[in-house]
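K.L.:
I would like the atomic coordinates for the input below:
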Amino acid sequence: MSPGDEHDSFGGVGGSGQTRTRLPEGNSGDVYGAGRRPARSSRSLATVVGVVVLLVGAIALANRGGGDPSDPSAPRSGTPGRAASTAATGVPPVTGRNGTIPTGHARDEQGAQSAATNYAVALGSAAMFRPASRHDIVRAVYAPAVVESVLRKLDDTYSTALVKSAGLDANGAAPTGTTLVSRTVPVGAKVREYAGDSATVEVWCTNLGGLAGADSTRPVTSTWFTITEKLTWVEGDWRLESSSQSDGPTPVNGDNRASTADEIAEAVEGYGGFTYAR
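P.N.:
Purely as a prediction, here's the structure:
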């Protein structure tokens, strides 16, 4: 898929490895359960849109993880895809930001995974439906050489017709009484290739997308997908060159009670997102 192919957050990036997370700016909110849903007759909006998000953005892990460097399960440079325990590993998380996007990832395999995961989150957010914030995100996560072409493609993708079909106004805002939900949640990441100044990383994700509200005809549903991102080291950080997306791996739905629209809206607004570090 070309550099501009992105998944939006109404749709839906397996791999071994682990991520460690903390809530940076989250507020408290009401917990909701994911309900068993009937088979869907169509793909989520992101899939319908056909835009594959390059990768995630936003992550600053406070808890340092320490692992025993002699632990054979710990990921090592030069062994992409190696199985690893769920304990956090790696160097301290990034502390810099370009707007809302984390910056200053390490120039190693762990840094590439952290960048890819953070960029996937940013590119799968509700902000992608708004022209100004979409441009800010793209300029923050893509390599300068491809930014303009990606912007043109995404502006065409998030057309007035597409945004309207998603139930939003021309500025990407949800109707009164509803909440736009578009949140990508990475489950894991692994390095497929690494060569010092370039890397290919897979990020396995689930996504929540839809309109939460009593009168919504687009209920919030979940999708699963894997994003394969190609990154390059430029201007002191990892940046995206291109990405592609594939469905799954997808687990069987659990038996949790499906929550009401208000419960979903309160949870999405009340719980902040994560910053990721590998």
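K.L.:
from here on, contacts and neighbour counts on C-alpha atoms
P.N.:
Noted.
K.L.:
so how far is stretch 232-248 off the chain centroid?
P.N.:
For stretch 232-248, the separation from the chain centroid amounts to 12 Å (computed by C-alpha atoms, centre = their mean, to the nearest Å).
K.L.:
And stretch 169-186, by the same measure?
P.N.:
Centroid displacement of stretch 169-186 relative to its chain, using C-alpha atoms, centre = their mean, is 16 Å.
K.L.:
List the buried residues of the host helix or strand of Arg183.
P.N.:
Remark: Arg183 resides in strand 179-194, with elements defined by DSSP states H and E. Residues 179-194 are the ones in strand 179-194 that count as buried (16 or more other C-alpha atoms under 10 Å).
K.L.:
Kindly report the same for stretch 146-159.
P.N.:
Neighbour-count burial for stretch 146-159 [16+ other C-alpha under 10 Å]: Val146, Val147, Glu148, Val150, Leu151, Lys153, Leu154, Asp155, Thr157, Tyr158.
K.L.:
Let's see which of those end up in helices.
P.N.:
In helices, defined here by DSSP state H, the members of the buried residues of stretch 146-159 are Val146, Val147, Glu148, Val150, Leu151, Lys153, Leu154, Asp155, Thr157.
K.L.:
Let me have those in TSV, extended by distance to Asp71.
P.N.:
Formatted as TSV, those follow (distance: C-alpha to C-alpha, whole Å):
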residue	distance to Asp71
Val146	40
Val147	40
Glu148	44
Val150	41
Leu151	44
Lys153	45
Leu154	44
Asp155	47
Thr157	46
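K.L.:
please give me the structure for this one as well, since I'd like to look at both together:
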Amino acid sequence: MSPGDERNDGLFGGSVETRTRLPEGEGGGDDVYGVPRRSTRSGRTSSRGLVTVVGVVVLLIAAIAFANRGDGEDDTASADPKKPTTTSTSPTGKKPVDGKTAGIATGFAKSEQGAQSAAANFAVPLGSAEMFDKSKRDDILRAVMAPQSVPKFQAELDKAYTAPFFKNVGLNEDGSTPNGYQFVSRTTPIGTKITDFSDDKATVEVWCSGLLGLAGEKSTKPVTNSWFTMTMELAWIDGDWKAVTHTQKSGPAPVPGDDRASNSDEIAKAVEGYGGFTYAR
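P.N.:
Model (predicted):
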């Protein structure tokens, strides 16, 4: 995914507080000081009276709820704002964009939300296997970069994607995949954060997870996982967000789990069988 770094660190790449109440006097009915409790007749009578009162209250609440059901419409105006409603888990925010250029989402909203969505979508193709193909790479750059930034990035990447680099990631010298192998280079946005925003400019950080390697029985460059954060500077140009420049740094990386590593065939089939997403929020 990234020239010069097999770890994919290159150019592109309320809490709820729970309280537990312990039973009073766990010593077989004793009180907190260990003194046995005495059961009295008056105590039993009082308990029965309390049960009766509670039962009446429950019945009254049920009757009121039944009478106020209305016609089934959701009356959220009078609902307690602290309590969940039928719309508590409904999707929020802008709807995903429906435009595409070179297979990449376009037409983002001119808002912080739209800028974050744009940055997340740009991170995916910039860290894809298509970047290793000159013609596809140029198409990606023209789709996601600001026009004035395209020539600069084309020149820089042409110098980076060279025969030695291709060989370093397991590819042929021309960037093609050896017969019998599946080349994997994928970037998955985990989250985004706005660090600066104005009417026509935005800076967005995109936390990503990446895959890079060659899947195959005798591969010496197995597919590995890496974590990194991309920082993109965006500009509002001709009614859409475009990337002007960006930087990248490693992490934050979680502690690796104890999952069994899949074999090359499983990885290859997963890459072929699972497509990507259009990210929007």
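K.L.:
Spell out which two among the ones in helices among the buried residues of stretch 146-159 of structure 1 are the most distant pair, please.
P.N.:
Val146 and Thr157 (16.5 Å; C-alpha to C-alpha).
K.L.:
Structure 2: which residue goes with Cys205 of structure 1?
P.N.:
Aligned by TM-score structural alignment, Cys205 of structure 1 pairs with Cys208 of structure 2.
K.L.:
Skipping its backbone neighbours, what lies nearest that match in space?
P.N.:
Pro189 (4.4 Å; C-alpha to C-alpha, 6 or more residues apart in numbering).
K.L.:
list the contacts for the one you found?
P.N.:
Ala120, Ala123, Val124, Val206, Trp207, Cys208, Ser209 (C-alpha atoms under 8 Å, 6 or more residues apart in numbering).
K.L.:
Kindly report the same for Lys100 of structure 2.
P.N.:
For Lys100 of structure 2, the contacting residues are Thr106, Gly107, by C-alpha under 8 Å, 6+ apart.
K.L.:
OK, contacts around the aligned residue in structure 2 for Ser216 of structure 1?
P.N.:
Matched by TM-score structural alignment, Ser216 of structure 1 corresponds to Ser219 in structure 2. Contact partners of Ser219 of structure 2, counting by C-alpha under 8 Å, 6+ apart, are Gly170, Tyr181.
K.L.:
now Asp136 of structure 1
P.N.:
The contact partners of Asp136 of structure 1, by C-alpha under 8 Å, 6+ apart, come to Gly99.
K.L.:
Just say helix, strand or coil for it.
P.N.:
Under DSSP: H, G, I helix; E, B strand; the rest coil, the three-state class of Asp136 of structure 1 is helix.
K.L.:
distance of it from Ser182 of structure 1?
P.N.:
Distance of Asp136 of structure 1 to Ser182 of structure 1, computed by C-alpha to C-alpha, to the nearest Å: 17 Å.
K.L.:
Likewise for Asp237 of structure 1?
P.N.:
Distance from Asp237 of structure 1 to Ser182 of structure 1, by C-alpha to C-alpha: 26 Å.
K.L.:
Which residue ranges of structure 1 form strands?
P.N.:
Taking DSSP state E as the test, the strands found in structure 1 are 20-22, 96-98, 101-103, 179-194, 198-212, 221-234, 237-247, 275-277.
K.L.:
which one of those strands has the most crowded surroundings?
P.N.:
Mean neighbours per residue, mean count of other C-alpha atoms under 10 Å, is largest over the strands of structure 1 for strand 275-277, with a mean of 30.
K.L.:
ok so, going back, in structure 2, point out the residues matching the strand holding Arg183 of structure 1.
P.N.:
Using TM-score structural alignment, strand 179-194 of structure 1 pairs with 182-197 in structure 2.
K.L.:
just stretch 95-106 of structure 1 next, same as before
P.N.:
With TM-score structural alignment as the criterion, stretch 95-106 of structure 1 aligns to 98-109.
K.L.:
Likewise for stretch 249-259 of structure 1?
P.N.:
Taking TM-score structural alignment, stretch 249-259 of structure 1 hits residues 252-262 over in structure 2.
K.L.:
Which residue of structure 1 sits opposite Leu126 of structure 2 in the alignment?
P.N.:
Using TM-score structural alignment, the partner of Leu126 of structure 2 in structure 1 is Leu123.
K.L.:
Verify the stated contact: its match with Val53.
P.N.:
Yes. The criterion here is C-alpha atoms under 8 Å, and Leu123 of structure 1 meets it with Val53 at 5.2 Å.
K.L.:
Many thanks, we can stop here.
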